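> predicted model and sequence below, questions to follow.
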Amino acid sequence: MGEVDPDFIQSLEHRPKPRTIEPENIPLIDLSPLKSSSDANDLASLASEIGDACEKWGFFQVINHGVPLKCREKIESASRKFFALPREEKRKVSRDEVNPYGYYDTEHTKNVRDWKEVMDFTVQTPTTLPVSHEPDDRRLIELINQWPKDPPELREACEEHAKEMEKLAFKLLELIALSLGLKRDRLHGFFEDQTSRIRLNYYPPCPVPHLTLGVGRHKDAGVLTVLAQDDVGGLEVKRKSDGEWIFVNPIQNAYIINVGDIIQVWSNEKYESVEHRAMVNSEKARFSIPFFFNPAHYTWVEPLQELIHDQNQPKYKGYNWGKFLTTRNLGNFKKLAVENIQIAHFKT
């Protein structure tokens, strides 16, 4: 991140210190029944375990997930090489108002409070999104990734990782569908033209870790997030039972899963998208790689009809995912004439 601006440090002194209770792991779920047994009872038990984690936490970790360790090692290695490049080299592939995929660092904005650098890329190339957030504007744009020349292995590592994340996400999606009493493939059709993306996160060592955040408190807008984090750790989850912030202990080669806003709407709030944040470290750099599993831009997001009945009326009005996402993307670069959009705006 370069030299630390004294004015920036001074401004952080007025920020309340984050409070976190003693480390506690979110539910840990073994996915080995998916590959070791076709027994219907085993599958039902696994789906029930995941449904319980979604309902009580909104977060869980998975092991024996089938993602090759070599794949993870390749993308982590290439990511470290990329973020070690001079800033002027990384900024050659900067994202902008037109294309949200590429490099970004928080030094772009003087008032920023997050402490990180990121590199975003889309899973499906090209990815189609609405041009505008305006409801009557039907124009679409096809977006492609911006790949740096160095390191040369970054693109291949990212594309290989994306394929593995997509396979894992579909497995989890099927288990969540089963946990809701739906057909196993009920949710597949929403992803034919998916808008999923992957972010490479780099959090440099921070001189005032108790006064700033790697990422501020937020909820994920999409369907599922599959996160790989290194052994430094930093992810914290807001526990539903009492609102306390829980530090998530890193588990070697595990992936952290959280349900997003779309699952919250689809399930009519049986499962909830939970707030989380990322802390920084004073001595060590931290790396994490979230995969954001998102549906096609034309997806109409609303509570699933199979779950609606007299005692469970819809809690949300429907909304267009592409317009929702475009509003969020544009909000990163300029103030729109609308409030920062949230699913709460669609509550019935």
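Structure's in. What do you need? Residues are numbered from 1 along each chain as shown.

> switch to C-alpha atoms for all contacts and neighbour counts from now on
Noted.

> can you map out the helices along the stretch 201-348 of the chain?
In the stretch 201-348 of the chain, the segments counted as helices under DSSP state H, counting those that start in this stretch are 261-266, 321-331.

> distance from the chain centre to the shortest one, please.
What that stands for is helix 261-266. Relative to the mean C-alpha coordinate of its chain, helix 261-266 is positioned 14 Å out (C-alpha atoms, centre = their mean, to the nearest Å).

> just the last one next, same as before
Put simply, helix 321-331 sits 15 Å off its chain's centre (C-alpha atoms, centre = their mean).

> so what does that helix touch, helix or strand wise?
strand 127-130 (3 or more C-alpha pairs under 8 Å, 6 or more residues apart in numbering; DSSP states H and E).

> can you point out the buried residues in the helix or strand that the strand it packs on is followed by?
Later in the chain than strand 127-130, the nearest helix or strand by DSSP states H and E is strand 140-143. For strand 140-143, burial by neighbour count (16 or more other C-alpha atoms under 10 Å) applies to Leu143.

> tell me what strand 140-143 is packed against?
When contacts are defined as 3+ C-alpha pairs under 8 Å, 6+ apart, strand 140-143 sits against strand 127-130.

> mind giving me the packing neighbours of the strand it packs on?
strand 140-143, helix 321-331.

> what about versus this one:
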Amino acid sequence: MEEAPTYAPSLPVPNVQEMVKMNPLEVPTKYVRNEEEMEKVNYMPQLSSEIPFIDFTLLSNGSIEELLKLEVACKDWGFFQIVNHGVQKELIQRMKDAVDEFFKLPIEEKETYAMLSNDIQGYGQAYVVSEEQTLDWGDALILFIYPDQYRNLRFWPKTPHGFKEIIEAYSSEMKRVGEELLSSLSIIMGLEKHALVGLHKEFIQALRVNYYPPCNTPEQVLGMSSHSDTGTITLLMQDDDVSGLEIRNKGNWVPINPILLDAIVVNIGDVIEILSNGKFKSVEHRAVTNKNKRRTSNASFLLPQDDVEVEPFHHMIDAQHPKMYQKVKFGDYLRHSLKRKMEGKTHTDVARIKEQVIEK
């Protein structure tokens, strides 16, 4: 049986949840960021209500209005929320409850699923590449879901009871929604409906369960550093009552507040930005923390296979829109990103065509 490829090592770091449990008032200097990194002056919560909501049922039925809303969302925001997606509320709640139960387990039990030194599957933190970097205020469980043969069940928690089956059912629904969204993205990119799904050959789908403990000085830390997602699209389920996700829009940080229960937050990744020659944007985002409440989220990532070559579609290139990205093999691009700390969109430099001096 083919096993999941390895991606990148990450240095072991302290468990944040356990650290807070032992001393809730202390914030070690390894986690403290300066004012410039926090960029609080550019905080624009009033723009949150402008982030588009899209009716998934109408979109799937080919509604021109919803397709136009999707196009605007991908051009202007890189993020949107979908409703009427058909994922049962009961399944969403079971997933949230199981995640809560997992993070309540004793640290000794959670660490039986700890990441190995050479990869990112399991329990821990990814993107830790140097002893000097500032750390994120959060813990994660990362699993590969599809293709089935990529699953490494030693990292799949056995408690709470039935967690494996809940993850499978939830991830199957995220795959359904994600593939349908890619069909709609194909249409607004001027392609045949199934072009993007076909490009991926066979989807890789990963799940990242995030846990952000409360922080005594939330204005000094980040739950997750600013970054854009390297993959194709990401589907995120947030807590219903705790804000934390912020996206960069025109230089400002805008929170995506959980306004409608069970809405799925979707963002496009670097793959779509490259394929669209920059027309659609993979946007920087980050997670902030809360002084009194813990926050969890479940992110499902859809990615191409390692050997898929990604470059702008020819019809996206013209005199007004010269080619911005060179051809990259996705597996190489992903590993390049994983081997460095999360730092905005700096990892995309490897795919960008360097500006050429035009001689007069």
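Structure's in. What do you need? Worth saying up front: this structure is predicted, and the values here are computed from it rather than measured.

> coming back round to it: out of the helices and strands packed on strand 127-130 of the first structure, deepest packed?
Highest mean neighbour count of these: helix 321-331, a mean of 20 (counted as mean count of other C-alpha atoms under 10 Å).

> and the helices of the stretch 201-348 of the first structure: which comes nearest Ile144 of the first structure?
Among these, helix 321-331 comes nearest to Ile144 of the first structure, with 15.1 Å by C-alpha to C-alpha.

> distance from the closest one to the second structure after superposition?
With mean C-alpha distance after the TM-score superposition for the first structure, helix 321-331 of the first structure departs from the second structure by a mean of 2.8 Å once superposed.

> the alignment partner in the first structure of Met44 of the second structure: neighbour count?
By TM-score structural alignment, Met44 of the second structure lines up with Ile21 in the first structure. As a burial measure, Ile21 of the first structure scores 10 neighbours (other C-alpha atoms under 10 Å).

> Ile21 of the first structure reaches Val248, doesn't it?
No - taking C-alpha atoms under 8 Å as the definition, Ile21 of the first structure is not a contact partner of Val248, at 10.8 Å.

> before we move on, the earlier item: quick one, which of the helices of the stretch 201-348 of the first structure is nearest to Leu12 of the first structure?
Between Leu12 of the first structure and those, the tightest spacing by C-alpha to C-alpha is seen for helix 321-331, at 23.6 Å.

> picking up where we left off before, could you export the helices and strands packed on strand 127-130 of the first structure as TSV, including distance to Gly233 of the first structure?
Compiled in TSV, those are given as follows (distance: least, C-alpha to C-alpha, whole Å):
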stretch	distance to Gly233 of the first structure
strand 140-143	32
helix 321-331	27
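
> Pro27 of the first structure: which of the ones you listed is closest?
Closest approach to Pro27 of the first structure among these is made by helix 321-331 (29.4 Å; C-alpha to C-alpha).

> got a list of what Ile317 of the second structure touches?
The contact partners of Ile317 of the second structure, taken as C-alpha atoms under 8 Å, 6 or more residues apart in numbering, are Asn277, Lys323.

> could you check how far it is from Tyr113 of the second structure?
Using C-alpha to C-alpha, to the nearest Å, Ile317 of the second structure is found at 46 Å from Tyr113 of the second structure.

> tally of neighbours for Arg217 of the first structure?
Residues near Arg217 of the first structure, counting by other C-alpha under 10 Å, number 14.

> sorry, that was for Pro45 of the second structure
By the criterion of other C-alpha under 10 Å, Pro45 of the second structure has 14 neighbours.

> surely it touches Val254?
Yes - using C-alpha under 8 Å, Pro45 of the second structure is in contact with Val254, at 5.4 Å.

> dump the helices of the stretch 201-348 of the first structure to TSV, plus distance to Arg286 of the first structure.
Formatted as TSV, the helices of the stretch 201-348 of the first structure follow (distance: least, C-alpha to C-alpha, whole Å):
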stretch	distance to Arg286 of the first structure
helix 261-266	26
helix 321-331	25
